[in-house]
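Enquirer: Here is my input, please return the structure:
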Amino acid sequence: MKQKQYTSMEDIRLDLLTLNLQRKIQMEELKLTHHQFKEDLSPMNWIGSLLKGVKKYGALLLLKKLIK
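Expert: From the prediction side, this is the model:
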């Protein structure tokens, strides 16, 4: 990965703010996916939704680990 060259403290501050907001958005998406996963495990939706929920939850966890 190519390192970004900063020219001022303002550039650094804006980049950190952007990254922080992206992290917060991803955490909210992860929470939403977790909630949806719990609903998918209800007896009526168990078989069909199980595979879809695991796929979403795993992808977001992988994304979270890549960002850290």
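Enquirer: from here on, contacts and neighbour counts on C-alpha atoms
Expert: Will do.
Enquirer: Just say helix, strand or coil for the residue sitting nearest the centre point of the chain.
Expert: Closest to where the C-alpha atoms of the chain average out (C-alpha atoms, centre = their mean) is Q26, at 3.2 Å. Taking DSSP: H, G, I helix; E, B strand; the rest coil as the rule, one finds Q26 in the helix state.
Enquirer: here's the other one to compare against:
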Amino acid sequence: MKEYKNKDEINYDLKRLSLERQIAWEEMKGLKEDFKESIQPYNWFGPILSSVKQYGIFYFIRLLFSKKK
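Expert: Coordinates of the predicted model:
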């Protein structure tokens, strides 16, 4: 436990801790907004579309090789 020599040290630490708490709160708000934005349906189209393209290419290649028999 920290020992304080005067009232100014106590006030300094209280002010610093208050500012740290406010910074942490604002960071959490930012993370919440980032999370909300990342789960929006329009953000899913890119990965889904690339997966569909990749599956389509594999399917097309498989069709090409199966017809050569």
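Enquirer: Distance check, the equivalent of the residue nearest to the centre of the first structure over in the second structure against K2 of the second structure.
Expert: The alignment partner of Q26 of the first structure in the second structure, by TM-score structural alignment, is A24. Distance check for A24 of the second structure against K2 of the second structure: by C-alpha to C-alpha, to the nearest Å, it reads 23 Å.
Enquirer: so L30 of the first structure is in which element?
Expert: Using DSSP states H and E, L30 of the first structure maps to helix 9-40.
Enquirer: Superpose on the second structure and give me the mean offset of that helix.
Expert: Compared with the second structure after fitting, helix 9-40 of the first structure deviates on average by 0.2 Å (mean C-alpha distance after the TM-score superposition for the first structure).
Enquirer: And the next helix or strand past that helix?
Expert: helix 46-67.
Enquirer: neighbours around I10 of the second structure, how many?
Expert: Residues near I10 of the second structure, counting by other C-alpha atoms under 10 Å, number 13.
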